[in-house]
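S.K.: got a structure for you, letters missing:
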């Protein structure tokens, strides 16, 4: 959808993104089959189908936001906002918009995944913490030694991308609870070097964090729905 901003056709998922989308699509299709066969007496299948379709859209929106941020990031060459001309400053503001959109969507999508995972596996995380995140759900699985065949690989991929996830979480928290995230570095520079020109934040490093965390999100989704398919297939074949 957003690639139209750059005169491009919509992209087809590749790599981990393609694996994640395929797993979710297969899972939603099996759930729909259960509904059509009248095997959804508690309406869980229809609920999970709708949640899964929503997650497909959420992952796609995250990827598009990351892509748009990367394209506008590449158009920014100056070392400070003061050095930018009108066009470059506008592209910088566009980068900031899609960068924020991406890291906010990242955690929103993971938390939606956590909600589905908690209900689907009857983890009852809400008894441990009323409002919980995906990472709380994963902690619950490890702490209670529940579904180790899934909890282990999910923990591995979380640990693999822990550093960029932590950085993006801090930026997300600043943006939501404190100030515009792109101004946090400006404030620090003003405290340390009062009177000097305020340099632009390291937007290329920020883009690398986004790219890594998109890969983490897609890999996580693939693991969850591949496992969900393994649980659902026996019920469909009956």
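M.R.: On my side now, so go ahead. Predicted model only: the values in this text are computed from it and were never measured.

S.K.: okay, CA-based contacts and neighbour counts for the rest of this
M.R.: Will do.

S.K.: State the three-state secondary structure for the residue of the chain most remote from its centre.
M.R.: Here the chain reaches farthest from its C-alpha mean at residue 195, the gap being 38.3 Å by C-alpha atoms, centre = their mean. Under the three-state scheme (DSSP: H, G, I helix; E, B strand; the rest coil), residue 195 adopts coil.

S.K.: what about stretch 67-86, how long is it end to end?
M.R.: Taking C-alpha to C-alpha, to the nearest Å as the measure, stretch 67-86 stretches 23 Å from start to finish.

S.K.: And the helices in the protein, which stretches?
M.R.: In the chain, helices defined by DSSP state H lie at 15-36, 44-74, 86-120, 134-143, 148-160, 162-177, 181-192, 203-237, listed in chain order.

S.K.: The shortest one versus helix 148-160: what angle between them?
M.R.: To tie it back to what came earlier, the one meant is helix 134-143. For helix 134-143 against helix 148-160, the angle by axes from the mean of the first three to the mean of the last three C-alpha atoms, to 10 degrees is 130 degrees.

S.K.: Got another one to weigh against that:
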């Protein structure tokens, strides 16, 4: 994955990311699964294109995780340049960095749920859950509920459920922000207006962007643990089919 990690770090004149720890383990598990799917395709020429489809989805998830990590990193780097409490205290340069932080932060929080939903699509296919019969447009969390309801792969369902519960608070806060960002027009302007109504002097206080970054860090960790557990389990299922 080193070849794909220069894009946003290059904005800061930095070297590409070197994957370590949980992030590295997650990428490696995903890449091993891609190789397994390739071997299954080569073994029987994949007449129904099932393995090839899952390979494409797995590759897409690798790219999506990389993009999520880069968005989080850029949001954090621009956040580190913002030192003021009120918007009217910022220099033009600092306000530009603040706007850049917001851009990458919002991009990151949207990608958190995008990655999970893409994983839900892959799990739904590999595990033959038929979640689309229950809900046509389903999320990762719908797939997880379907696993529990049907008793499919209970070991994996229990593990994914435990991960979900352990990150419930930050994920709930991010989900509310994601929904506001996607479904409400001019959410930032409405927030500024609300703040002016609350403040006697009409000044706009910046939100706690440090707390936002902490939530995004927790979400990235949750996504990595979820992907790692899922791809390790998928790999075991594919080995049984080899």
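M.R.: Structure's in. What do you need? The structure presented is a predicted model; accordingly, all values stated were derived computationally and were not measured.

S.K.: hang on, the earlier thing: of all the helices of structure 1, which one comes closest to residue 7 of structure 1?
M.R.: Among these, the nearest to residue 7 of structure 1 by C-alpha to C-alpha is helix 44-74 (12.0 Å).

S.K.: Just to confirm, what residue in structure 2 is aligned with residue 108 of structure 1?
M.R.: Taking TM-score structural alignment as the alignment basis, one finds that residue 108 of structure 1 is matched in structure 2 by residue 114.

S.K.: Quickly note the distance from that match to residue 121 of structure 2.
M.R.: Distance check for residue 114 of structure 2 against residue 121 of structure 2: by C-alpha to C-alpha, it reads 11 Å.

S.K.: residue in structure 2 matching residue 209 of structure 1?
M.R.: Under the alignment defined by TM-score structural alignment, residue 209 of structure 1 corresponds to residue 215 in structure 2.

S.K.: Run through the residues that contact that match.
M.R.: Taking C-alpha atoms under 8 Å, 6 or more residues apart in numbering as the definition of contact, the neighbours of residue 215 of structure 2 are 170-171, 173-174.

S.K.: Just the buried residues of these.
M.R.: Buried positions within the contacts of residue 215 of structure 2, assessed by neighbour count (16 or more other C-alpha atoms under 10 Å), are 170-171, 174.

S.K.: residues contacting the spatially most central residue of structure 2?
M.R.: For structure 2, the residue lying nearest the average C-alpha position, counting by C-alpha atoms, centre = their mean, turns out to be residue 112 (2.3 Å). Residues touching residue 112 of structure 2, when contacts are defined by C-alpha under 8 Å, 6+ apart, comprise 68, 219-220, 223.

S.K.: Identify the residue of structure 1 aligned to residue 177 of structure 2.
M.R.: Under the alignment (TM-score structural alignment), residue 177 of structure 2 pairs with residue 171 in structure 1.

S.K.: returning to that earlier point: okay, now the match of residue 108 of structure 1: neighbour count?
M.R.: 18 (other C-alpha atoms under 10 Å).

S.K.: Kindly report the same for residue 95 of structure 1.
M.R.: Around residue 95 of structure 1 sit 25 other residues, with neighbours defined as other C-alpha under 10 Å.

S.K.: from what I can see it touches residue 72, true?
M.R.: Yes. Because the distance of 4.9 Å satisfies C-alpha atoms under 8 Å, residue 95 of structure 1 is recorded as touching residue 72.

S.K.: Residue 227 of structure 1 and residue 121 of structure 1: what is the separation?
M.R.: For residue 227 of structure 1 relative to residue 121 of structure 1 (C-alpha to C-alpha), the value is 11 Å.

S.K.: which of those two has more neighbours?
M.R.: Under the criterion of other C-alpha under 10 Å, the comparison of residue 227 of structure 1 against residue 121 puts residue 227 first, with 16 against 13.

S.K.: In structure 2, what residue corresponds to that one?
M.R.: Residue pairing (TM-score structural alignment): residue 227 of structure 1 is matched to residue 233 of structure 2.

S.K.: Hmm, residue 36 of structure 2 is touching residue 240, no?
M.R.: No. Here residue 36 of structure 2 does not reach residue 240: they are 11.0 Å apart, not a contact under C-alpha under 8 Å.

S.K.: So between the two, which is more surrounded?
M.R.: Counting neighbours by other C-alpha under 10 Å for residue 36 of structure 2 and for residue 240 shows that residue 36 has the greater number, 19 against 8.
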